[in-house]
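**Q** Mind folding the following:
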Amino acid sequence: MKSIWSESYDIKDRGALNNSKEVEVLIIGGGIAGLLTAYMLKEKGVEAIVIDRGKVLKGNTINTTAKITIQHNIIYDKLIKEFGEENAKKYADANKLALENYEEIIKKNNIDCEFEKEDAYVYSLDDPKKIIKEYEAAMKLGIDAELVDKTELPFEVAKAVKFKNQANYNPVKFLNFIAKDLTIYENTKAIEVKENTVITDKGEIKAKHIVVATHFPIINVPGFYFLRMHQEREYVIALKNAQILNGMYIDEKDGGYSFRRYKDYLILGGAGGRTGDNEAGGSYDKLRNFAKKHYENSTEEYHWSAQDCITSDGIPFIGYYSKEMPNVYVATGFNKWGMTSSMVSAIIISGLITGKEYDFNEIFSPTRFDFTASIKNLAVDGFETTYNFIAEKVRLPLSTIENVNNGEADVIIHEGKKVGIYKTENGEVHTVSNKCPHLGCELKWNNDDLSWDCPCHGSRFDYKGSLLDSPSIKELKYEEE
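**A** Okay, here's the model as predicted:
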């Protein structure tokens, strides 16, 4: 499994931290948010170090669909209703500035990253009223949008709203330039943050400012982000010999399809859901069946999946980590719109560090917490977490190692303990603990990605126990006592 952007990966290897350091700013996380923040600080003359537990850009950044757009599905009608027109406009203005920043950086530095202007559409198959309301909201906020009945999609839509002059690009080619002059330490895992010091597995780093850009924050308290977000996965295939669309498209419904072109490929996404809720698999098959029906002469060249943090009110958390940690900053909860949200993060956080604040800072502030706007989704997230803590603990596994087939996984009782078993196609057995090291939730098998996923907070591990996604900072091990 690799993304279409993997072919462009030309990021030079960096060594691990080999002694203690002292720096103005330390950024934990070498994805797009972390690298852009370091780049913008460097442009302002501020020294920053980036550390990553693995290799930079090997996480969710390389698995994006790379749409740079202020059109974030159905968002503006909701923001106006819940936060007011003024705050909704601040959200739009921040993302518009992010789009402009991309274009400015790319043109100024002549970066060859296939940056193209494209219109972005959100469509509905059966609810034109929802689309009309989003169009009306866009008009109130001064967004250049148009209501349409016809699209280039291979099926009829009830209605679509088009946001004009958005963009897409090759993110790895762009970030290869952004990263080239930055100070980066790879294979350096942050273990603990103590005031102005980050303790890693390779030494300590003292910093006046610390930025947590680890996708899902790795500090549980204060902040309590694990109570305020959940994670979802999305599946993608890249097709050749399919209809090449003009524009980028997304279904307003959960589980619908998204589309964009890249060169002569059609990138088709969708079939996603909450992390930890894919035991049966079949997400790639859903995309392949759609492609077979609508693009019968197409061939699949790549397939991959990505994960993102979903906040309770639909707005990212960008700014000070918490009131108790005034020197620590966070960028998380991008709600599947990581390209513009990462740039907004870099703008806000580099500004806070250098003494510049923007009118839109407050709408993204992690301390904004509006209980009335978030209560419904908080209740859903709370129920899911509680259910998975309790239901899995009382479920008695029935399988034994002998009746787990090759190419399958299950939870069994071994030596009086629940463990996760995966048998490869040739019968090799891999055994791990099925308890997440983060907060102890019991893991579920993901049959599409061959991984053990946490349904509570979204940590993921491969079948050998290696960490794939935060908030866990520990590997998944099974120690037979």
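**Q** C-alpha from now on. contacts and neighbour counts both.
**A** Will do.
**Q** What segments of the stretch 251-400 of the chain are strands?
**A** Using DSSP state E, counting those that start in this stretch, the strands of the stretch 251-400 of the chain run over residues 257-262, 265-274, 299-311, 317-322, 325-332.
**Q** can you pull the contacts of E392?
**A** Applying C-alpha atoms under 8 Å, 6 or more residues apart in numbering, one finds that E392 lies in contact with E442.
**Q** Actually, Y185.
**A** R14, G15, A16, L17, I49, V50, I51, D52.
**Q** and the residues you listed as a markdown table, adding secondary structure, neighbour count and distance to I315?
**A** Formatted as a markdown table, those follow (DSSP: H, G, I helix; E, B strand; the rest coil; neighbours: other C-alpha atoms under 10 Å; distance: C-alpha to C-alpha, whole Å):
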| residue | secondary structure | neighbour count | distance to I315 |
| --- | --- | --- | --- |
| R14 | coil | 13 | 34 |
| G15 | coil | 12 | 35 |
| A16 | coil | 20 | 34 |
| L17 | coil | 20 | 34 |
| I49 | strand | 22 | 27 |
| V50 | strand | 25 | 25 |
| I51 | strand | 25 | 26 |
| D52 | coil | 24 | 25 |
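**Q** want to put them side by side, so please do this one too:
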Amino acid sequence: MRESIWKDDLKLSNEKELLCDITTDVLIIGGGICGILCAYFLKEKGIDYILTEGERIATKTTLNTTAKITSQHGLIYTDILKKYGKESALKYLKVNEEAILKYKEICKNTDCDFEEKYSSVYTLGNIKKLEEELNTLNSLGFDAYFTKETELPFKVKGAINFKGQAQFNPAKFISQISKNLNIYENTYIKKISGNYAYTKNHKIKAKVIIVATHFPFINTHGMYFLKLYQERSYVSAFKTSTRLEGMYVDENDLGLSFRSYKDLILIGGNNHRTGKENSKWDKINSFKDKYYPDLELKFMWANQDCISLDNIPYIGLYSNNTPNLYVATGFNKWGMTSSMVSAMILTDMILGKKNEYQDVFSPQRKMYKPKLLVNGLESTINLISPATKRCSHLGCALKWNKKEHTWDCPCHGSRFDKDGKVINNPAKKNIDID
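**A** As a prediction, this is how the structure comes out:
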């Protein structure tokens, strides 16, 4: 039961491991949906590329998503408007809408249960925030609308809806679009030096390298260990005879999200910084007992997401000092559209084209200082905290997660199983439990 609803639908081709040194134009490191889409577009453009994945493709974050394809990333547009101005907010909206259209185009020939839906961000109390967001969207010329009526089993103060959004089965999608891609699985990249990437026994020479490894693993450039942290969230799927026509998420980060898939309703949420709290399925199940008492629990799983300091992904050059190294990370729990946006932007950049949206997502943009200070303080506290178990990434004190039986790092989100094996990066080395 404690596994993703999508797991059995991931039908991968025979795995191929890198067994020799190799040269390519573009190396993509990371076999989640972001890396897969980068490979898909590069192949379309006739670019020589390879993709490497340390395990099997799409078996981590991608397999644990709720797979909502939407440009409505909470109440983000007012936030972007205040921090970066109207032009940036409009570009963020336009490129995510283009990402939805690109999914729709690809899914026409892909059996992946793609369904057009409306998305809805609701509030239980803060109606002023919704009103402000709606005013922002109106100023951007976007056709969002306000309502107090939802399909949810509780009353809301209000909701903002986006038409023309979508949902799908990510495992079926990946299984099909990855079939003819040049992928090496069980090929773990230990380090990058210049134009070379090194596995345990072999090296790959590439003119360009894309790091799509969830949390970037190179610490000497880009300062991603200060610009990112990770959050865990939880999902339970219950059998039901009622299907939702919309996809719902609370404007409050601590609230719940809802979507349907076939005869199931997926209820997710209860986010928290990795290593700060134990698992929170109990809260979802308590909600179910109150509002859906007759539903049967069929699946339950957790996911882990990289969070940027300003809630905008980092897509582009890894750093100013690495002109042939690119990155895509910090998707802030909106990995489906953010992965497509990453693939579109990075493909253009690699082809030498100026993408009209790339500046909004540039990893070199000015950092949001309050969040930078908070994130730095969190890391400092955990670095100096006394502990018997320390993370192999940068040495932060690990916390025991008694619900999931893992050692979790509050600094950067690395996780280890009870025997010390790495589960989630950026840590690359196992830890000694004895």
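**Q** before we move on, back to that, now for the strands of the stretch 251-400 of structure 1, which one comes closest to K435 of structure 1?
**A** Proximity to K435 of structure 1 (C-alpha to C-alpha) singles out strand 265-274 among the strands of the stretch 251-400 of structure 1, at 18.2 Å.
**Q** I'd like to check the angle between that closest one and strand 257-262, please.
**A** Angle between the axes of strand 265-274 of structure 1 and strand 257-262 is 150 degrees (criterion: axes from the mean of the first three to the mean of the last three C-alpha atoms, to 10 degrees).
**Q** orientation of strand 265-274 of structure 1 relative to strand 299-311 in degrees?
**A** Interaxial angle, strand 265-274 of structure 1 versus strand 299-311 (the same axes, to 10 degrees): 40 degrees.
**Q** Comparing strand 265-274 of structure 1 with structure 2, how large is the average distance?
**A** Compared with structure 2 after the fit, strand 265-274 of structure 1 shows a mean deviation of 0.6 Å (mean C-alpha distance after the TM-score superposition for structure 1).
**Q** can you pull the contacts of the most centrally placed residue in structure 2?
**A** Nearest residue to the geometric centre of structure 2 (C-alpha atoms, centre = their mean): G335, 3.5 Å. Counting by C-alpha under 8 Å, 6+ apart, G335 of structure 2 makes contact with T62, T65.
**Q** Structure 1: which residue goes with that one?
**A** Matched across to structure 1, G335 of structure 2 falls on G338, judged by TM-score structural alignment.
**Q** Check the gap between its match and V211 of structure 1 for me.
**A** Distance, G338 of structure 1 to V211 of structure 1, by C-alpha to C-alpha, to the nearest Å: 17 Å.
**Q** and what of C309 of structure 1?
**A** Separation of C309 of structure 1 from V211 of structure 1 (C-alpha to C-alpha): 17 Å.
**Q** Ok, I4 of structure 1 next?
**A** To V211 of structure 1, I4 of structure 1 is 29 Å away according to C-alpha to C-alpha.
**Q** Out of these two, name the residue with the larger neighbour count.
**A** Per other C-alpha atoms under 10 Å, whichever of I4 of structure 1 and V211 has more neighbours is V211, with 28 against 22.
**Q** which parts of stretch 100-109 of structure 1 are buried?
**A** E100, N101, Y102, E103, I106 (16 or more other C-alpha atoms under 10 Å).
**Q** In three-state terms, how would K474 of structure 1 be classified?
**A** K474 of structure 1 carries the three-state label coil when classified by DSSP: H, G, I helix; E, B strand; the rest coil.
**Q** counterpart of it in structure 2?
**A** Mapped onto structure 2 by TM-score structural alignment, K474 of structure 1 lines up with K429.
**Q** give me the number of residues near its match?
**A** Other residues near K429 of structure 2 come to 15 when the count uses other C-alpha under 10 Å.
**Q** That one against S392, yeah?
**A** Yes. Using C-alpha atoms under 8 Å, K429 of structure 2 is in contact with S392, at 5.9 Å.
**Q** neighbours around the alignment partner in structure 2 of N446 of structure 1, how many?
**A** In structure 2, the residue matched to N446 of structure 1 (TM-score structural alignment) is N401. When neighbours are counted by other C-alpha under 10 Å, N401 of structure 2 registers 19.
**Q** Quickly note the distance from N401 of structure 2 to T52 of structure 2.
**A** For N401 of structure 2, the distance to T52 of structure 2 equals 31 Å [C-alpha to C-alpha].
**Q** can you check A159 of structure 2 too?
**A** Going from A159 of structure 2 to T52 of structure 2 by C-alpha to C-alpha gives 42 Å.
**Q** go on, I315 of structure 2?
**A** As judged by C-alpha to C-alpha, I315 of structure 2 and T52 of structure 2 stand 19 Å apart.
**Q** likewise T24 of structure 2?
**A** Separation of T24 of structure 2 from T52 of structure 2 (C-alpha to C-alpha) stands at 12 Å.
**Q** same question, R365 of structure 2
**A** The gap separating R365 of structure 2 from T52 of structure 2 is 28 Å, by C-alpha to C-alpha.
**Q** what about stretch 31-46 of structure 1, distance to the chain center?
**A** 19 Å (C-alpha atoms, centre = their mean, to the nearest Å).
**Q** Let me fix that, I meant to ask about stretch 109-118 of structure 2.
**A** That offset, for stretch 109-118 of structure 2, works out to 20 Å (C-alpha atoms, centre = their mean).
**Q** And stretch 205-218 of structure 2, by the same measure?
**A** 16 Å.
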